[in-house]
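Chemist: Dropping a prediction and its sequence here:
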Amino acid sequence: MAEKRDYYEVLGLGKDASSDDIKKSYRKLARQYHPDVNKAADAEAKFKEVKEAYDVLSDDQKRATYDRYGHVDPNQGFGGGAGGADFGGFGDIFDMFFGGGGGRRDPNAPQRGNDLQYTMTIEFKEAVFGKETEITIPRTETCDTCHGSGAKPGTKPETCSVCHGAGQQEVVQNTPFGRIVNRRPCSNCGGSGRVIKDKCTSCGGAGKVKKQRKLSVRIPAGVDDGAQIRLSGEGEAGARGGAPGDLYIVIRVKPHSFFDREGDDIYCEVPLTFAQAALGDEVEIPTLTEKVKLKIPAGTQTGTYFRLKGKGVPRLRGYGQGDQHVKVTVVTPTNLSDEQKDLLRQLSGSMGTPSTSGSAQEEHHESIFERMKKAFRGE
């Protein structure tokens, strides 16, 4: 019979290995040599060896005894050779790898409620300045009649007689590889560990009911399209005393007819006549809050930008406001009188430039004027 290897050597560790080191090594090697994964001829034997080493070194008392006496246990101990290792624990191993963490989930433990999402569409200026509003959301709440127990008032859920409150049933199978323990949700209680004989008439035993709930919401000034507002505890009700989920409000902002937004800055387009651009002028500009005067220098070219400092959007996280950027566009005159046309021809001739016209450009300029009129009206 081959001499049994040192347990630390089996796990590839030194004697100063911590409990976490032992657990990590075991998980890695058990996965590597598990017979369902590794089809090598010696995989089963190595798996048993790894598990035996882990069973000893993961137990503080057994580890201390092993460190002192080695494989010779004065109490006719724990090792038992490779044949003494319980190859059954498949269920425990799978629990460890795939969500169990080495333990069983308590079916009666508090469970947090689900989060909810609500999409709110607001006007451009409501996003800029903020608002208080009220919304109605459908959500699941704890039943007021049974207070979440699901049982008729005066009664209470009983512990499942099949799984005894564990919420799981174990099925043991003996295979050529050893004993396999399979766990599955209890067929009698559905995995809850409890049985309700007299169900609440309001919720039908669910412990929760659907309701339409009105909530007051504050939209902060400066919020932008796509932003989320979290209302803590306003989601679905939890189960078995668990905390409720949260409500996430997703903001959608309608576009404005005159203003465009980029971050905390506002952009707009303002029309100028040829004379204003050539000779200079002072024009009135609509902003988000008021009308201001903007000085146009002589010789301003179409497409030039001017900045109105502090006339943008309030900064959501910080102090102050963004800026407003004004793009000026020189408008081609339309519906000229014969006299005006002659004067323009004379000007064009003196400047050595040909006269031009374009209906598409005229339509664009008309739309600029219309948008600017709406902005002045506060629309």
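Modeler: On my side now, so go ahead.

Chemist: alpha carbons only for contacts and neighbour counts from here, please
Modeler: OK.

Chemist: Only the buried residues of stretch 215-229, if you could.
Modeler: Buried residues in stretch 215-229, defined by neighbour count with 16 or more other C-alpha atoms under 10 Å: 219, 220, 221, 222, 223, 224, 225, 228, 229.

Chemist: give me the element the one residue sitting closest to the centre of the chain is part of.
Modeler: Residue closest to the average C-alpha location in the chain (C-alpha atoms, centre = their mean): residue 248, at 9.1 Å. In this structure, residue 248 sits in strand 247-253 according to DSSP states H and E.

Chemist: just checking, what packs against the helix or strand just after that strand?
Modeler: Later in the chain than strand 247-253, the nearest helix or strand by DSSP H and E is strand 260-262. In terms of contacts (3 or more C-alpha pairs under 8 Å, 6 or more residues apart in numbering; DSSP states H and E), strand 260-262 is packed against strand 265-272.

Chemist: list the contacts for the residue nearest to the centre of the chain?
Modeler: By C-alpha atoms under 8 Å, 6 or more residues apart in numbering, the contact list for residue 248 reads 115, 116, 117, 118, 228, 229, 230, 231.

Chemist: Apply 10 Å and report the result again.
Modeler: Applying C-alpha atoms under 10 Å, 6 or more residues apart in numbering to residue 248 gives the contacts 115-119, 227-232, 234-235.

Chemist: Quick one: end-to-end distance for stretch 258-265.
Modeler: Between the opening and closing residues of stretch 258-265 lies a distance of 14 Å (C-alpha to C-alpha, to the nearest Å).

Chemist: Then stretch 119-137?
Modeler: Using C-alpha to C-alpha, the span of stretch 119-137 from its first residue to its last is 11 Å.

Chemist: And it, how far out from the chain middle?
Modeler: Offset of stretch 119-137 from its chain centre (C-alpha atoms, centre = their mean, to the nearest Å): 21 Å.

Chemist: same thing with stretch 148-155?
Modeler: Between the centre of stretch 148-155 and the centre of its chain there are 35 Å (C-alpha atoms, centre = their mean).

Chemist: Second structure for comparison follows:
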Amino acid sequence: MRDYYEVLGVQRGCDDAALKAAFRKLAMEHHPDRNGGCEDATGRFKEINEAYSILSDAQKRAAYDRFGHAGVNGGGGGGGPQGFGDVHDIFNEVFGEAFGEMFGGGRKGRSNGPARGADLRYDLEITLEQAYAGAEVELKVPSSITCEPCNGSGAKPGTNPTTCGTCGGAGRVRATQGFFAIERACPRCGGAGKLVLDPCQACHGAGQVRKERVLSVRIPAGVDDGARIRLAGEGDAGQRGGPRGDLYIFLSVKPHELFERDGLDLLCTVPVPMTTAALGGQIEAPCLMGGENCDGQCKLPVDVPEGVQTGKTIRLKGRGMPSLRNRQRGDLVVELYVETPTHLSARQKELLRELADLCGDKQHPKSANFIGKAKRFWEEVTGV
């Protein structure tokens, strides 16, 4: 009779974790189902199980360490009840946590009670104004609800579902294949544990009906594109009186014709007349209305400095999007675009020509600097 430690390939004094790991590896390698029922593999498999059944028991292991095979009540008798133990129990212990119900370890906590309803998704597009100030919107959500006539049982009013005779009401059946016990949902009742013999006419035995529900949803101020709102208990109804699932609302913000969003900041491009850009002055920029910082205005004055150029940005503090997490607000960033006048009259053209004759390099410093660089470039290329 081989030494049990030698059978499992472990050292004397190894801990339980090392013992279990060695057994798991060898048992999977020599299992008869994986070796076509080979007699050698079957014998080796029984030997491995016998060794583990002794060494995994603290008292038996202590007796074996002291007296050898004689100390474990004739454990060398070829796999009797005391030497080999119950193979199925051993597999439950070692493989249950890794493979769940395949080896019977998944039965704990499993219930054939009321099942929770499915979660639902609803895609909702909102405007930037709604995202800025918040909004109350109504949604029409098609979902499953509990059938009222049968109260979700699926049985005709006045009758009750009967216990499934195949699974005895457990909802699951078990089959043994070699050393393995496989558990699955009962094929007759589908895991419900009960059968509806006289179905409800309203739901045809399903216990649920489809109906469009109207929900009022509050959109918080400051939400961004891609935000998600969870409404607990507003999904599909559960089966057999189980709890409802949840409703998840995925938000998308419709592009705005004036504003672009950058985090909490709002970006807006505002045209500036050429004369205002040259002389300085004041223009008006649009502003989103709503919230405590808006003052009821949908436009804000913007001071334009003298000689401003296209691309200049002016930041208006606290006029951007509100934050979802605190009282902070972003800014409104106004980008100025200097606009050249069109459709000029003869007099207007005459005045512009006179202005062009009077303006020199000081009035057009960027143009003068560019012309100087261009001349040097042409001289280097042409050598003239």
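Modeler: On my side now, so go ahead. Bear in mind that the values here come from a model prediction, so they are computed numbers and not experimental data.

Chemist: And for residue 319 of structure 1, the neighbour number?
Modeler: When neighbours are defined as other C-alpha atoms under 10 Å, residue 319 of structure 1 has 8 of them.

Chemist: distance of the equivalent of it over in structure 2 from residue 259 of structure 2?
Modeler: Per TM-score structural alignment, the equivalent position to residue 319 of structure 1 in structure 2 is residue 327. Residue 327 of structure 2 is 22 Å from residue 259 of structure 2, where distance means C-alpha to C-alpha.

Chemist: same question, residue 1 of structure 2
Modeler: For residue 1 of structure 2, the distance to residue 259 of structure 2 - C-alpha to C-alpha - is 85 Å.

Chemist: same check, this time on residue 27 of structure 2
Modeler: Distance from residue 27 of structure 2 to residue 259 of structure 2, by C-alpha to C-alpha: 67 Å.

Chemist: got it, and residue 166 of structure 2?
Modeler: For residue 166 of structure 2 relative to residue 259 of structure 2 (C-alpha to C-alpha), the value is 65 Å.

Chemist: Repeat that for residue 93 of structure 2.
Modeler: For residue 93 of structure 2, the distance to residue 259 of structure 2 - C-alpha to C-alpha - is 63 Å.

Chemist: Which of the two has more residues huddled nearby?
Modeler: residue 259 (19 against 14).

Chemist: ranges for the helices of structure 2?
Modeler: All helices of structure 2, identified by DSSP state H, fall at 4-8, 16-30, 39-55, 58-67, 87-99, 128-133, 274-279, 346-358, 365-382.

Chemist: what packs against the fifth one?
Modeler: In this case it means helix 87-99 of structure 2. helix 16-30, helix 39-55, strand 180-185 (3 or more C-alpha pairs under 10 Å, 6 or more residues apart in numbering; DSSP states H and E).

Chemist: any idea how far that helix is from the chain center?
Modeler: Relative to its parent chain, helix 87-99 of structure 2 has a centroid offset of 33 Å by C-alpha atoms, centre = their mean.

Chemist: Over to the last one?
Modeler: Distance, stretch centre to chain centre, for helix 365-382 of structure 2: 58 Å (C-alpha atoms, centre = their mean).

Chemist: ditto for stretch 203-219 of structure 1
Modeler: The answer for stretch 203-219 of structure 1 is 22 Å, by C-alpha atoms, centre = their mean.

Chemist: Isn't residue 322 of structure 2 up against residue 130?
Modeler: No: in this structure, residue 322 of structure 2 is not within contact of residue 130 by C-alpha atoms under 10 Å, at 11.7 Å.

Chemist: When the two are compared, which one has more neighbours?
Modeler: With neighbours defined as other C-alpha under 10 Å, residue 322 of structure 2 and residue 130 compare such that residue 322 has more, 26 against 18.

Chemist: For the more buried one, which non-adjacent residue is closest in space?
Modeler: residue 329 (4.4 Å; C-alpha to C-alpha, 6 or more residues apart in numbering).

Chemist: That neighbour: neighbouring residues, count only.
Modeler: What residue 329 of structure 2 shows, counting by other C-alpha under 10 Å, is a neighbour count of 18.

Chemist: just checking, what residue in structure 1 corresponds to residue 194 of structure 2?
Modeler: In structure 1, the residue matched to residue 194 of structure 2 (TM-score structural alignment) is residue 194.

Chemist: Quick check: the gap between that match and residue 234 of structure 1.
Modeler: From residue 194 of structure 1 across to residue 234 of structure 1, the span is 28 Å (C-alpha to C-alpha).

Chemist: likewise residue 14 of structure 1?
Modeler: When residue 14 of structure 1 is compared with residue 234 of structure 1 (using C-alpha to C-alpha), they lie 51 Å apart.

Chemist: So for the two, which residue has more residues nearby?
Modeler: residue 234 (21 against 12).

Chemist: Just list the residues touching that one, thanks.
Modeler: 113-116, 137, 139, 141, 213, 215, 244-248.

Chemist: Buried among the residues you listed? Make that a PyMOL selection.
Modeler: A single PyMOL command is used to select the members of the contacts of residue 234 of structure 1 judged buried by 16+ other C-alpha under 10 Å:
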select buried, resi 113+114+115+116+137+139+141+244+245+246+247+248
